[in-house]
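[1] Turn this into a model:
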Amino acid sequence: MSCSLKIEIDRWPLKKPFVIARGSRDETETVTVTLSDGEIAGRGEAVASPRYDQTSHSLAAEIETIRNLLEQGLDRLELQQVMRAGPARNAVDAAMWDLEAKRNHQDVGQLSGMGWPEGLQTVQTISILSPEEMGKEAGRLAGFPVLKVKLDAKLNCERIAAVHGNAPQSQLLVDANESWTLDILREVAPQLARLGVAMIEQPLPAGADEPLRNYASPLPLFADESCHSRADLAGLGEKYHGVNIKLDKSGGLTEALALRAAALDQGFDIMVGCMLSTSLGIAPALFAAAGARYVDVDPPALLAKDRKHALKIENGRVSRLSPALWGGAV
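    Sure thing, here's the model as predicted:
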């Protein structure tokens, strides 16, 4: 069935600067896709990544290239063939799921076979600051069962010691965002293991992580930038214990669910993550999170302003997804 396409770019302020190894930001920008058949509309959201030389305008232009196909009735499976994996396809894929659910009077949980997400627990992220500042932030978040700590190439043990000292009951995950070398990993991993850290995410740059194949890590390593879709799994088995599935990398829920199934079949642990998106961008990811070892969908707690019917996060517990936000049946 044919439909019309609308593309919007919006900015959303953050409560405080978000700082990782690649830089800092005080707002996030989203690309929203709306597909409408004149009576029913489905929505999806994407966030561009400077890591991949993307901008909101480049994503919008990529989506524009398939406008005619969408308006002529392109379906979700055909979409996988005409668009590459990435955030542009994610926004369209999510809008298709939303529209399909409403047209069929079923919710996305029923359509996907994953059920409606309930009772999910997310990590809460601590940005890169001084050890003292990170310790104070950890104290404020000490009620969260799992904290994800952003790190770069400096003061790693000092920062983790400050976080652990102020949130001793919290399990800690470390995300280096490709900023380490193998020497740094060898030096700090044993110390981090003694400071409450349970996992290290993407320590080495994607494309330069081959040394991990011969490294016996004292902590599980998870691939983020090294794993986008099922095509990446073949080269990861001897380097990583788990993979972080993000819909803006996989190109949407359709591929994310297939990646999840393939990764589990090959013995990987699963983490479901996200970009710095609104609750609309988070919603589809919740359907891939069933059974995941870690769920990282905390942006609703980081935004100063969010969508209507937004998700809420309290001590790591994600509120029930409102069908009015995304994925509900009409």
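
[2] When you work out contacts or count neighbours from here on, use the C-alpha atoms and nothing else.
    Will do.

[3] any idea which helix or strand carries the residue nearest to the spatial centre of the chain?
    Nearest residue to the geometric centre of the chain (C-alpha atoms, centre = their mean): Cys274, 1.4 Å. For Cys274, there is no host helix or strand (DSSP states H and E).

[4] Next, the second sequence, to be compared with the first:
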Amino acid sequence: MSSQPRLRLSLRNEPLPLAHPFRISGYVFEAMPATVVTLDDGTHDGRGEAAGVYYLDDVPERMLATLESHREAIEAGLSREDARTLLPAGGARNALDCALWELESRRAGVPVWKLAGLDGVGPLLTTFTVGADEPSAMATAAVAYAQARAIKLKLTGDADLDAARIAAVRAARPEVWLGVDANQGYVPDTLQRLLPALVAQRVSLLEQPCRRGFETDLDGIDHVVPIAADESILDLAELEQRHHHFDVINIKLDKCGGLTEGLMIARRARELGKQVMVGNMCGTSLAAAPAFVLGQCCDVVDLDGPIFLARDRTPSVRYDDGMVSCSDEVWGPAAAA
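    Here you go, the predicted structure:
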């Protein structure tokens, strides 16, 4: 354990209602509850937020209980590497890891990105996500994202309806980079039917078509567009096991357990010849800020989570001309306590 002063751990869950219901394959969300961790050493503090992994039942109530069960070890003072050993990958470790990063940043008086070994940070082109709906409604939503230069569509696994959705959005926004996310909704036969529509509509990314644990469904599938792993690859260990099925690895801090492991996955994915993507749940800017640091290393950025909330934190990440930016005031040495 670290030789730093003893910490005081504060935990709370927040409901984080969405501005509007959001539909993906198999789920409709009206809120994205989150667990918030604060670590205080009497002089400095650090915060982390996590929504967990809903499809693994990694929800805030469980995260809170997990962190509470390790209170003594956490308050004794621990490093980020200690946290990787103490807790499994998932939301609880993400919130703790991010709080430790901010605490370290404030103690050192330098931004998190510098601690992470980056030379600097800048605005990132981000996707703006359109939830699954009728084709005309999705086209209307895509038009409403007037500033967007990259759009990601949620699909539901009905190849004909999904093809119509893609065509409607492409007709409405012919100029944008377009990706689709099936959220495990496809099997080989239906996926084969969808592929021509992806090519015809100039889709640049197909995210998680197969069910988690059924990655062999992709054997024999022509990668006419790059295929990204989301639910299939949670952490560094699963990257080693399953990377060969995919072209792109979508890293989410809630899945892998924090920025520490997220950066490790990005480096290893590069070594394996993969493209790297960063995504997020519908969390606040406090959750988006650590992912923004990771996004500096990524080919595809999907950090639009805060725009879906009824209310975000202040200060917040900013969206301008299709880009997301995040100042050190949001999360780091200059942030308000």
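
[5] counterpart of the residue nearest to the centre of structure 1 in structure 2?
    Matched to structure 2 by TM-score structural alignment, Cys274 of structure 1 sits across from Asn280.

[6] got it, and Val146 of structure 1?
    In structure 2, Val146 of structure 1 lands on Ala150 (TM-score structural alignment).

[7] For stretch 244-263 of structure 1, measure first residue to last.
    One end of stretch 244-263 of structure 1 sits 10 Å from the other (C-alpha to C-alpha, to the nearest Å).

[8] and what of stretch 237-248 of structure 1?
    22 Å.

[9] quick check, distance from that stretch to the centre of its chain.
    Relative to its parent chain, stretch 237-248 of structure 1 has a centroid offset of 12 Å by C-alpha atoms, centre = their mean, to the nearest Å.

[10] what comes up buried for it?
    Across stretch 237-248 of structure 1, burial judged by 16 or more other C-alpha atoms under 10 Å covers 239-248.

[11] now stretch 48-67 of structure 1
    In terms of neighbour count (16+ other C-alpha under 10 Å), stretch 48-67 of structure 1 has its buried residues at 48-49, 55-56, 59-60, 62-64, 66-67.

[12] Generate JSON lines for those residues, with distance to Lys150 of structure 1 as supplementary columns.
    Below are those laid out as JSON lines (distance: C-alpha to C-alpha, whole Å):
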{"residue": "Ala48", "distance to Lys150 of structure 1": "20"}
{"residue": "Ser49", "distance to Lys150 of structure 1": "17"}
{"residue": "Thr55", "distance to Lys150 of structure 1": "23"}
{"residue": "Ser56", "distance to Lys150 of structure 1": "24"}
{"residue": "Leu59", "distance to Lys150 of structure 1": "27"}
{"residue": "Ala60", "distance to Lys150 of structure 1": "30"}
{"residue": "Glu62", "distance to Lys150 of structure 1": "31"}
{"residue": "Ile63", "distance to Lys150 of structure 1": "32"}
{"residue": "Glu64", "distance to Lys150 of structure 1": "35"}
{"residue": "Ile66", "distance to Lys150 of structure 1": "37"}
{"residue": "Arg67", "distance to Lys150 of structure 1": "38"}
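
[13] mind giving me a markdown table with these and columns for secondary structure and distance to Arg230 of structure 1?
    Formatted as a markdown table, the buried residues of stretch 48-67 of structure 1 follow (DSSP: H, G, I helix; E, B strand; the rest coil; distance: C-alpha to C-alpha, whole Å):
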| residue | secondary structure | distance to Arg230 of structure 1 |
| --- | --- | --- |
| Ala48 | coil | 21 |
| Ser49 | coil | 20 |
| Thr55 | coil | 25 |
| Ser56 | helix | 25 |
| Leu59 | helix | 22 |
| Ala60 | helix | 25 |
| Glu62 | helix | 22 |
| Ile63 | helix | 22 |
| Glu64 | helix | 26 |
| Ile66 | coil | 24 |
| Arg67 | helix | 27 |
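
[14] farthest pair in the residues you listed?
    Pairwise distances across the buried residues of stretch 48-67 of structure 1 (C-alpha to C-alpha) peak at 22.4 Å, for the pair Ser49 and Arg67.

[15] can you pull out the strands in the stretch 101-250 of structure 1?
    Secondary structure of the stretch 101-250 of structure 1, counting by DSSP state E, counting those that start in this stretch: strands at 124-126, 146-150, 171-175, 197-201, 221-223, 242-245.
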